[in-house]
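Enquirer: Dropping the sequence and predicted coords here.
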Amino acid sequence: TIYFSDIVDFNEIVMNCSPIKIIDILNSLYNLLDTIIDCYDVYKVETIGSVYMVVSGVPVRNGQRHVFEVANMCLDILQKIKELDFERDHVKIKLKIGINTGCSCVAGIVGNKMPRYCLFGDSINTASRMQSTGAGTF
């Protein structure tokens, strides 16, 4: 099961905040998400800008639990994202989330200089499209 999230209107936030504030926002968000995912059988694949990607069921298989792990992780994220407070800067963080399960996926290490664990396949593409076209929530 694949999870993607992105900050709603991130480009607008970037245009209205200082660079150091953007780093503060991303650091606070990623620290929160990193803390949450520690409670679940999931693997953080990567962050790219404001996109956060997590998977369950690979690289370590967990039977059918991957669905449960990601779904409950999402509910936890949606509850705890409300605790991020950037009101002093008039910034409210909302996330667009996409998850998908059941389609094929291939995982592997690519590259030599900076090797990365990458995932490819229908499940990843579908979760990414769901995230990018979804409505934001907080």
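Expert: Great, that's in hand. Numbers count the residues shown, from 1 in each chain.
Enquirer: Going by C-alpha atoms from here, please, whenever you check contacts or count neighbours.
Expert: OK.
Enquirer: Asn31: what secondary structure?
Expert: Secondary structure, DSSP: H, G, I helix; E, B strand; the rest coil: Asn31 is helix.
Enquirer: what do you get for Met15?
Expert: Met15 is classified as helix under three-state DSSP.
Enquirer: What of Asp76?
Expert: Classified using three-state DSSP, Asp76 is helix.
Enquirer: helix or strand for the residue nearest to it when sequence neighbours are not counted, which one?
Expert: Leaving aside its sequence neighbours, Asp76 sits nearest to Ile36 (Cα to Cα, 6 or more residues apart in numbering; 7.3 Å). Secondary-structure assignment from DSSP states H and E places Ile36 in helix 19-37.
Enquirer: helices or strands up against that helix?
Expert: Contacts defined by 3 or more Cα pairs under 8 Å, 6 or more residues apart in numbering; DSSP states H and E place helix 19-37 against helix 65-80.
Enquirer: got the angle between the helix it packs on and helix 19-37?
Expert: When axes from the mean of the first three to the mean of the last three Cα atoms, to 10 degrees is applied, the directions of helix 65-80 and helix 19-37 differ by 130 degrees.
Enquirer: Comparison target below:
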Amino acid sequence: MLSERIETILRETGTKIGVLGDVAGVSSGTASMWLTGQIKSIKLQYAIKIQRKYGYNATWIVLGEGPKTLVPQSNDLSPTIQALALRVGALSSQRRARIESIISAWLVDAEQLDKLEAIEQGSNPALAAKSAHRLPK
């Protein structure tokens, strides 16, 4: 049902129904009626706008057929991580850049911690202690 697909998009992207309506080019009232099931179909032109913004397959939005998203789904990633990727993808370019910089900083810190753990598991305790003092705070 369209209402279930709309609910899925809202839940997974963290988007409000009025914003989804704006993205699609319809009133918030129309978008709300998609969500409540009062309107049981959506025009392809609106679904394509949602697809462009959020990555959900317009065919899936309109018909409920085919893959849900255009982003390849990976069996290696949990549904939570996949939903996170969709939410980040839906952010403005400025907010997305900020999130990416936070993640990049975290990855550098995680890499440093991995190196420290590898050194600590090695046979040179003095080197491990010396390396620990060089880690960024």
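Expert: Perfect, I can see it now. This is a predicted model, so every value here is computed, not measured.
Enquirer: Quick TM-score on the pair, please.
Expert: Remark: TM-score between the superposed chains equals 0.28 [TM-score structural alignment, normalised by the length of structure 2]; 63 aligned residues with a Cα RMSD of 4.6 Å.
Enquirer: immediately after the helix holding Ile36 of structure 1, which helix or strand?
Expert: strand 43-48.
Enquirer: C-terminal to that following strand, what's the next element?
Expert: Following strand 43-48 of structure 1 in sequence, per DSSP H and E, is strand 51-55.
Enquirer: give the contact list for the residue nearest to Asp76 of structure 1.
Expert: Neighbouring residues of Ile36 of structure 1 by Cα atoms under 8 Å, 6 or more residues apart in numbering: 73, 76-77.
Enquirer: Return the distance of the helix or strand hosting Ala47 of structure 2 from the chain's centre.
Expert: Element membership of Ala47 of structure 2, judged by DSSP H and E, is helix 44-54. Centroid separation for helix 44-54 of structure 2 versus its chain: 17 Å, with Cα atoms, centre = their mean, to the nearest Å.
Enquirer: Who are the packing partners of that helix?
Expert: Helices and strands touching helix 44-54 of structure 2, by 3+ Cα pairs under 8 Å, 6+ apart, are helix 17-24, helix 58-63, helix 79-89.
Enquirer: Buried deepest among those, which one?
Expert: Across the helices and strands packed on helix 44-54 of structure 2, averaging neighbours per residue (mean count of other Cα atoms under 10 Å) puts helix 58-63 on top, at a mean of 21.
Enquirer: Output the contacting helices and strands for that helix.
Expert: Using 3+ Cα pairs under 8 Å, 6+ apart, helix 58-63 of structure 2 sits against helix 2-13, helix 44-54.
Enquirer: Can you give the distance of it from its chain's centre?
Expert: Put simply, helix 58-63 of structure 2 sits 19 Å off its chain's centre (Cα atoms, centre = their mean).
Enquirer: could you check the angle helix 79-89 makes with the longest helix along structure 2?
Expert: Among the elements of type helix in structure 2, defined by DSSP state H, the one spanning the most residues is helix 93-121. Orientation note: helix 93-121 of structure 2 sits at an angle of 140 degrees relative to helix 79-89 (the same axes, to 10 degrees).
Enquirer: Would you mark the buried spots in helix 93-121 of structure 2?
Expert: Across helix 93-121 of structure 2, burial judged by 16 or more other Cα atoms under 10 Å covers 112, 115-116, 119-120.
Enquirer: again, but for stretch 28-36 of structure 1
Expert: Across stretch 28-36 of structure 1, burial judged by 16+ other Cα under 10 Å covers 29-30, 32-33.
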